[in-house]
Structure formats: C-alpha cells, structure tokens
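**Q** When you get a sec, could you give me coordinates for this:
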Amino acid sequence: MPKPHARRLFLAHAARLVIAGAALPLAKPALAALPNARRLEFDHTHTGERLSVVFAIGDRYLPEGLQRLNFFLRDHYSGEIGSIDPQLFDLLFQLRQELDCEQPFQIISGYRCAQTNARLRSTGSGGVAKQSLHMQGKAIDLRLAGVPLVDLRDAAISQGAGGVGFYPHDQFVHLDTGRVRSW
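**A** The predicted structure is shown next:
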C-alpha cells in the first residue's frame, strides 16, 4: 500500500503535467509572436495540405517544428518521410524576407525516396537527377504566390547558398543546399 505522502506527491505531479499539457496548444501561437521566431507557411500542390509552423527561435531549431515540416514535405507518392535539411528552411525564411512576401510557398516536391526518384526518371519526367538531392532531404521545388518566378529565382541565386534550378515551363524553382550553382 502506497504511503499517503507519496500518493499526494504523485497526484500533485500528475496535476502539474495535466495543466502543462492543456497549456501547450495555447503556447504554440505565442511562439509565432516572439520577435526572433522563424516561421514558414506552405500549401502543397499535390496533397492539398497547408502548414504554418515556427521552425526556429533565434538560432535554435525547434524539434516539433522540424518534425511537422518533415511530415509535410514527405514523398507524396509513397508517403515515406525523410529528414529535411534545416538549412533549407533557413534559405526559405531568408527568401521570404528578401522578397517581402507573406504568401505561403506552394510546394511541388520536397523529399523523394529512391524508388519514386527512379520511377520519375524512367517515365521521362524532365530534370530528375539520378542522385537527386531530394532523396537526401536537401532539395525542394516550389513557387511563391504573387511573386514572379524569375524574381524568386533571382532572389534565390542572390543568397549564394546552394543550387537554384529554373523551370518556367513547369512553373517552379528548384532550391537545394548542395554546392552553389544554377541552371
């Protein structure tokens, strides 16, 4: 039989956990209001999903925010979830600031598993590299509503932080955290 003192301590601790858990949903919007919060918004063109997430506070990445981004940017063909390079989110955040745009990024492709990549290459989809950085979680294909594609491309190139591919016919820009290059 537990001692009354131990039981009271257990109940007090459990009550604190319940109260803290109930406050969590209230704390999430407060994160976005912090002056050093880094937030991104997305619309996924294939899944129809939307996401607004704080992924970092200052220079500290938030694990829950990164997990939500990994899930959102999963391979939309297979459902496989990859680990996206947080530097890609830093690049996207900087692009929105440079372009002074509050619109969500429209996602065409994020993470891509090896099987999906091979299938897309075999069907003749243009621009699918054999060793695509999408498979490493280091690339994203997107556009930004209200921003001309050429302006998005130019702003991405000016960052000097990775690869930038321009696909005007397909209406997207490819960004990655690989070596600096453009095509």
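**Q** Please make it C-alpha for all contacts and neighbour counts, starting now.
**A** Fine.
**Q** Would you tell me which helix is longest in this protein?
**A** helix 4-33 (DSSP state H).
**Q** That helix packs against which elements?
**A** Contact partners of helix 4-33 among helices and strands, from 3 or more C-alpha pairs under 8 Å, 6 or more residues apart in numbering; DSSP states H and E: strand 37-44.
**Q** Report the buried residues of the following helix or strand past the strand it packs on.
**A** Note on strand 37-44: by DSSP states H and E, the next helix or strand toward the C-terminus is strand 50-57. Buried positions in strand 50-57, judged by neighbour count with 16 or more other C-alpha atoms under 10 Å: Val53, Val54, Phe55, Ala56, Ile57.
**Q** again, but for stretch 57-66
**A** Ile57, Leu66.
**Q** what does stretch 106-120 give?
**A** Applying 16+ other C-alpha under 10 Å to stretch 106-120 flags 106-114, 116-118, 120 as buried.
**Q** Second input sequence below; structure requested for side-by-side comparison:
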Amino acid sequence: MTTSKGSTQLTRRGVLAAFAATAVTAAPLFSAAPAYARGAGDIRRIRMYSGRTGEKMDTIYWIEGSYIKDAVKEVNYFMRDWRRDAVIEMDLRTIDIMAASHRLLGVTEPYTLLSGYRTPQTNAMLRSRSSGVAKTSLHMKGQAADLRLGSRSVGQIFKAAASCGAGGVGKYSGSNFVHMDCGTVRTWGR
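**A** Here you go, the predicted model:
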C-alpha cells in the first residue's frame, strides 16, 4: 500500500500475499527448498553495514535459482573476522535466513553486522570476556551472524527470524542484537 506521501506501508496481509505469490512462482525451482528459502524470493538481496570497519554492502547474491559467485565472495569478505582479517565461506543457509528475515521486516535499512565469522582465537577471546559466547560457536564455522536494525526492535527482528522456521534465533535485548544461524531450529533469549 502506498500512502499519499509516496512512502510504502506494509500490512500483514500484503506481506503474506507477496510471500504467497513468490512461493507459487518459485515452486518449480524450489519445491524441495526449505520454506525460508522459498520465501526469500526470486531475487535475494542482503544489505549490511559494519561499524567496526565502516564498510557497507548492498548486493543481490541470488537470482532465479542460482547464487552469484562474485556476490557470495563479497558477502564472505564482508562477514570476515575483522580482528584477524580472516575470511571463510559463509554457510549460504544463514545468509538466506538473514535475507528472508530482512524482507519480512519490510525495511531497506541495512543490518548492522556485529559478528559474522570468528576465528577460534577471536571466539576464545570473546568467551573470556562474556559468558554468553559458546565454546563451539557456529560463528567459527561461518554459520552465524549477530545483527541489529536501528528502525526495528530486537523483538521484531527476533520474531521475523523465528518465523522462518530455520536455524537458531537468539534474542539479546540487553545488548540490542539478534543472533541468527543455520543450526538446529531453536530460540532463546529475553
């Protein structure tokens, strides 16, 4: 729905209709794909900003059934362990969950990426400073991201990610971020 000022206002019905249309048109390509991937659309885009490096990224990384190799490399580099400048191939299921959640939220604002890939050394350092860092964190496998949006609450981001029904979603209200990963389906946090 477009308001008189020309801005777009999404309604629940509009979001559901958009996802239903996407699922129908994408069905021949994605019939065996997880629901969150079918809901991500014929074009998948990821927008992120890193306050640590000052970098911004806005890229389409998937079109009509195919990942775009150079765009995926860009995502991998952007989500690197900036402390050690170490890059890993991020698990694309996590990127798809992030993109589907972003699309559900109906925003163009980029995610602020707090943490993507972590080397074991970085994970150990963070673990020594916080009890909330897992010893065998999926961040070390390139399967997790910690994200926030200025225009949406932690609760809203959490609900969008959890509604994808894929992977783990953690709510860290005190630190103002949501964890998304492609591991076992589970939720936690306050």
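**Q** hmm, back to that, now the longest helix of the first structure and strand 37-44, what's the angle there?
**A** Here the directions of helix 4-33 of the first structure and strand 37-44 differ by 70 degrees (axes from the mean of the first three to the mean of the last three C-alpha atoms, to 10 degrees).
**Q** so where is the lengthiest helix in the second structure in the first structure?
**A** Identified as the longest helix of the second structure according to DSSP H is helix 12-30. Counting by TM-score structural alignment, helix 12-30 of the second structure pairs with no residue of the first structure.
**Q** distance between that helix and the chain's centre?
**A** Per C-alpha atoms, centre = their mean, to the nearest Å, the displacement of helix 12-30 of the second structure from the mean C-alpha position of its chain is 19 Å.
**Q** next one: stretch 56-65 of the first structure
**A** 12 Å.
**Q** do stretch 59-77 of the second structure as well
**A** With C-alpha atoms, centre = their mean, you get 14 Å for stretch 59-77 of the second structure.
**Q** Quick check: end-to-end length of that stretch?
**A** Stretch 59-77 of the second structure stretches 13 Å from its first residue to its last (C-alpha to C-alpha, to the nearest Å).
**Q** Tell me which residue is most central in the second structure.
**A** For the second structure, the residue nearest the mean C-alpha position is Met98 (1.7 Å; C-alpha atoms, centre = their mean).
**Q** Tell me the counterpart of it in the first structure.
**A** The alignment partner of Met98 of the second structure in the first structure, by TM-score structural alignment, is Leu92.
**Q** still on that earlier bit, quick one: buried residues of the longest helix of the first structure?
**A** Leu31, Ala32.
**Q** which residues does the closest residue in space to Ile43 of the second structure that isn't next to it in sequence contact?
**A** Of all residues not flanking Ile43 of the second structure in the chain, Ile63 sits nearest, at 4.6 Å (C-alpha to C-alpha, 6 or more residues apart in numbering). By C-alpha atoms under 8 Å, 6 or more residues apart in numbering, the contact list for Ile63 of the second structure reads Asp42, Ile43, Arg44.
**Q** how about Ile63 of the second structure, what's its match in the first structure?
**A** Checking TM-score structural alignment: Ile63 of the second structure goes with Ile57.
**Q** Just among the contacts of Ile63 of the second structure, which is most surrounded?
**A** Taking other C-alpha atoms under 10 Å as the neighbour criterion, Arg44 ranks highest of the contacts of Ile63 of the second structure with 22 neighbours.
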